[in-house]
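S.K.: Just a sequence and a predicted model for now, questions to come.
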Amino acid sequence: MTQKLVAFSLASLIFMVAALCFKFLSFSANGQYHAINIIGSIEALADNDYLGLAILQSAVILVLPSTILLCLLYLLIPVLFGKKPKHAAPLLKLIFTLRPWTMVEIFLVAVLVSLVKIMSMADIGIGLSFYAYALFAISMTAMLMYLDQHQLYILTSCELPAPPKPRPASHSIQSTWALLVTSIMFYIPANTLPIMHTNILGDDQPSTILGGVVTLWKMGSYPIAAIIFIASILVPVGKLAILCWLNYSVQTDYYGGQKTRMVGYRITEFIGRWSMIDVFVVAILVSLIQLGNIMSIYPGYAALAFCTVVILTMLAAFSFDTKLIWSEQ
């Protein structure tokens, strides 16, 4: 396992650096041409007064993954030579704290969705960085598949961390409710306000999440419309509903269906991050389609609201204490 983790981590770092060095995507229409790299796409969000989204995108697709990879290499290369790495315990804790927040593969899927979405609008070019980033996503995903907390603690000769001190049931329930209620409040503007504005020859065309799905469906892009609908509408609603049901069940001392409720919780853990697809699609389109008055795309307030929903529901899932499903209060 150690050799595979080191190999995939090294490959991921190499491909990530390569993805930053070349052109990522290009867009041309009516004689106008615009090309971007990954850093340029982040700068475009900041230039459009969406610094928060720019910071978030750079964190989840570059900063956090690279931090995990560097920490792993620091820990495992000495292990290959039979030595014990220093500061292993805090670094392992950091790795597994950051792991749920990496979204490399989600960004790659969002890029593919964006390409399909704008192919009918203009000519799209794919640069070397796109292929490098795809290989980075594949290598990173393979590395995460081999990332096992128990085995890593054994390999680095660290004691497994002590289980966290049990929190009062009321504390877990109240904090989860607070995050869920706030998520629901943000979900309303996320679906009613425009998530992006398309400016064509001075004509502003705002688009909501559901409006974008309908447009794609009418264009005949059924698979892409289905992906956006599932990721941006069904998944957030489903996650909110499941977490509300779980929190209500432990609050009312319901003891039945423990296995079913645990399955529901695991589903929310798995699907929660994938709602970021639509936010990344907007970020890519905003950075790529900037041709002045001929055609430009700008983010709407719903992008920030929807991003907040995704983060808050992930925090709500972390806040929920699964032990309350099995224990009688």
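M.R.: Good, I have the coordinates.

S.K.: going forward, measure contacts and count neighbours with C-alpha atoms only.
M.R.: Noted.

S.K.: wait, isn't Glu269 in contact with Ala317?
M.R.: Yes - checked against C-alpha atoms under 8 Å, the pair Glu269 and Ala317 is within contact range at 6.8 Å.

S.K.: out of those two, which sits in the more crowded spot?
M.R.: When Glu269 and Ala317 are compared on other C-alpha atoms under 10 Å, the one with more neighbours turns out to be Ala317, at 22 against 16.

S.K.: Could I get the full set of helices for the stretch 201-329 of the chain?
M.R.: With DSSP state H, counting those that start in this stretch as the definition, the stretch 201-329 of the chain shows helices at residue ranges 209-218, 222-229, 235-251, 258-271, 277-288, 301-319, 323-326.

S.K.: Point out the most buried one among those.
M.R.: Using mean count of other C-alpha atoms under 10 Å, the stretch among those with the greatest mean number of neighbours is helix 277-288 (a mean of 25).

S.K.: which outside residues touch it?
M.R.: By C-alpha atoms under 8 Å, 6 or more residues apart in numbering, the residues outside helix 277-288 that reach it are 25-27, 34-36, 40-42, 44-45, 57, 106-107, 109-111, 113-114, 195-196, 228, 231-232, 296-299, 303, 306-307.

S.K.: Can you give me the distance of Cys112 to Pro223?
M.R.: One correction, residue 112 is Leu, not Cys. In this structure, Leu112 lies at 12 Å from Pro223, with C-alpha to C-alpha, to the nearest Å as the measure.

S.K.: cool, and Gly202?
M.R.: Distance from Gly202 to Pro223, counting by C-alpha to C-alpha: 31 Å.

S.K.: Can you name the residues that contact Phe15?
M.R.: For Phe15, the set of contacting residues under the criterion of C-alpha under 8 Å, 6+ apart consists of Ala132, Tyr133, Leu135, Phe136.

S.K.: can you tell me how far the residue positioned nearest the centre of the chain sits from Ser66?
M.R.: A centroid search over the chain (C-alpha atoms, centre = their mean) returns Met103, at 3.8 Å, as the residue closest to the centre. Relative to Ser66, Met103 is positioned 12 Å away (criterion: C-alpha to C-alpha).

S.K.: ok, now Lys93?
M.R.: For Lys93, the distance to Ser66 - C-alpha to C-alpha - is 16 Å.

S.K.: Also Leu112?
M.R.: When distances are taken as C-alpha to C-alpha, Leu112 and Ser66 turn out to be 22 Å apart.

S.K.: Comparison target, given below:
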Amino acid sequence: MCPRCGHQLVAHRRNGVEYAYAFAVSGLLFLILSLLFDFLSFRASGQQNAMDLPAALLTLSDNDYTSLAIIMALGTLVLPGLTLLGIAVFQHLRLFAKPSKFAANTLLWIKRLMPWSMAEIFLVGTLVSLIKITSLADVYFGLSFYAYIAFTICFACAMLYFERVDAEWWLGDIEAGYEIPLDSKQANISVQRTWALLFTAALLYIPANTLPIMNTTLLGSNEPSTIVGGVRTLWESGSYPVASIIFIASIVVPVAKLFALAWLNYSVQYQHVTNQRLRAFSYRVTELIGRWSMIDVFVVAILVALIQLGNTMSIYPGPAVLAFCAVVFITMIAAMTFDSRLIWYEFDDE
């Protein structure tokens, strides 16, 4: 436990290295399987369409949203896969080799990739998108869907058993990368950089909520939908749990994260010395929940990839989807830029 804030730093689990190794290797195998078969298929008005994950990326690219396809590929396939590969390599070294600079660099990249790996968020987004379209069509799960569920479970278990603090203890004096010394100059740089990122995210949040995030073509008529409009439609249709999830993930979380980071940055800029434990806890929560705002983006990506039936029924991404992605990513970077050590230190002005 941390003597300052009471946060648990490490949990020693029996055979944790072996379990993390096994789950990482198993997750990689399931990830490969999730690419080989149909992921979802649906039937509506006598027409049927099937989707696999590589085809989903191509569909997004064909609709002139290559950037969204890249984001989806990185967040749901590439980065989670690289994270598991890194864990498998690192745990293999722990079991069969001695600490080395290569192992230290592997650990460094694992820590860098972890926040951007969004397999579990994509899976929840997939389930939300299915609830949205079950009233319009019959949806069927393919083998890749179940393989991806297994991959997500293995990924979560590998994260659970992989103890970064314990790994650093194993490395001992071998270090990869160097922590920036904590002084007044670096503190000011951290504060100003965080303010700039928060201001940019706040500006982008306006088009993210006012422009359409999704356009639905139904029998030749186009129906644009904003984030708030989508939540309202789900609520009025009786899908209260799904509407609540989208409302919390897409509206409450981004706004709460902006205000929380602004409060934390303001408090360290003016060297407040009160509520330090509360501020440290708020930072950890903010850092943890920020990624989950991507649910709505993944919902749009799945619906676009799955529902392409011409004028009968088709869904296309709206301009707000990229603005919303930018809000999520910039606030995540702002949380990383904010130096949480400043909560506990005071500096004299130079």
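M.R.: Looks like it arrived, so ask away. Here the structure is a predicted model, which is why all the values come from computation and not from measurement.

S.K.: Report the TM-score for the pair.
M.R.: The TM-score (TM-score structural alignment, normalised by the length of the first structure) is 0.96; 329 aligned residues with a C-alpha RMSD of 1.5 Å.

S.K.: Leu112 and Ser66 of the first structure: which is more packed in?
M.R.: The residue with more neighbours, out of Leu112 of the first structure and Ser66, is Ser66; 20 against 12, by other C-alpha under 10 Å.

S.K.: What lines up with the more buried one in the second structure?
M.R.: Residue correspondence, TM-score structural alignment: Ser66 of the first structure in this structure matches Gly81 in the second structure.

S.K.: pretty sure its match contacts Ser26?
M.R.: No - with the criterion set as C-alpha under 8 Å, Gly81 of the second structure and Ser26 do not qualify as a contacting pair; they are 11.1 Å apart.

S.K.: Can I get the helices of the stretch 201-329 of the first structure in a markdown table including distance to Ala89 of the first structure?
M.R.: Formatted as a markdown table, the helices of the stretch 201-329 of the first structure follow (distance: least, C-alpha to C-alpha, whole Å):
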| stretch | distance to Ala89 of the first structure |
| --- | --- |
| helix 209-218 | 43 |
| helix 222-229 | 39 |
| helix 235-251 | 32 |
| helix 258-271 | 25 |
| helix 277-288 | 33 |
| helix 301-319 | 21 |
| helix 323-326 | 25 |
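
S.K.: So for Gly125 of the first structure, which of the ones you listed sits nearest?
M.R.: Of all those, helix 277-288 sits nearest to Gly125 of the first structure, with 10.8 Å by C-alpha to C-alpha.

S.K.: now the angle between helix 209-218 and that closest one, please.
M.R.: Following axes from the mean of the first three to the mean of the last three C-alpha atoms, to 10 degrees, one obtains 80 degrees for the angle between helix 277-288 of the first structure and helix 209-218.

S.K.: what span of the second structure lines up against helix 277-288 of the first structure?
M.R.: Under the alignment (TM-score structural alignment), helix 277-288 of the first structure falls on residues 295-306 in the second structure.

S.K.: compared with the first structure, how much does the matching stretch deviate?
M.R.: Comparing stretch 295-306 of the second structure with its match in the first structure after superposition yields a mean distance of 0.3 Å (mean C-alpha distance after the TM-score superposition for the first structure).

S.K.: ditto for stretch 188-201 of the second structure
M.R.: Averaged over the aligned pairs, stretch 188-201 of the second structure sits 0.6 Å from the first structure after superposition, using mean C-alpha distance after the TM-score superposition for the first structure.

S.K.: What is the corresponding segment of the first structure for that stretch?
M.R.: Structural correspondence for stretch 188-201 of the second structure: residues 170-183 of the first structure, per TM-score structural alignment.

S.K.: Pull out the buried residues from the matching stretch.
M.R.: Ser172, Ile173, Thr176, Trp177, Leu179, Leu180, Val181, Ser183 (16 or more other C-alpha atoms under 10 Å).

S.K.: in which helix or strand would I find the first one?
M.R.: It refers to Ser172 of the first structure. Assignment of secondary structure by DSSP states H and E places Ser172 of the first structure within helix 169-192.

S.K.: so what does that helix touch, helix or strand wise?
M.R.: Using 3 or more C-alpha pairs under 8 Å, 6 or more residues apart in numbering; DSSP states H and E as the contact test, the elements touching helix 169-192 of the first structure are helix 209-218, helix 235-251, helix 301-319.

S.K.: Show me the one of these that comes nearest Thr260 of the first structure.
M.R.: Across these, Thr260 of the first structure has its closest neighbour in helix 235-251 (10.2 Å, C-alpha to C-alpha).

S.K.: Can you check which part of the second structure that closest one sits on?
M.R.: Under TM-score structural alignment, helix 235-251 of the first structure corresponds to residues 253-269 of the second structure.

S.K.: Mind listing residues that contact that stretch?
M.R.: For stretch 253-269 of the second structure, using C-alpha under 8 Å, 6+ apart, the contacting residues are 188, 191, 194-195, 198, 201-202, 279, 282-283, 286, 289-290, 293, 327-328, 331, 334-335, 338, 342-343.

S.K.: compared with the first structure, how much does that stretch deviate?
M.R.: The superposed stretch 253-269 of the second structure is, by mean C-alpha distance after the TM-score superposition for the first structure, a mean 0.8 Å from where its aligned residues fall in the first structure.

S.K.: Can you give the distance from that stretch to the centre of its chain?
M.R.: With C-alpha atoms, centre = their mean, to the nearest Å as the basis, the distance from the averaged C-alpha position of stretch 253-269 of the second structure to the chain average is 19 Å.

S.K.: Wasn't the match of Ser66 of the first structure part of a helix?
M.R.: Yes - note on Gly81 of the second structure: a helix contains this position according to DSSP: H, G, I helix; E, B strand; the rest coil.
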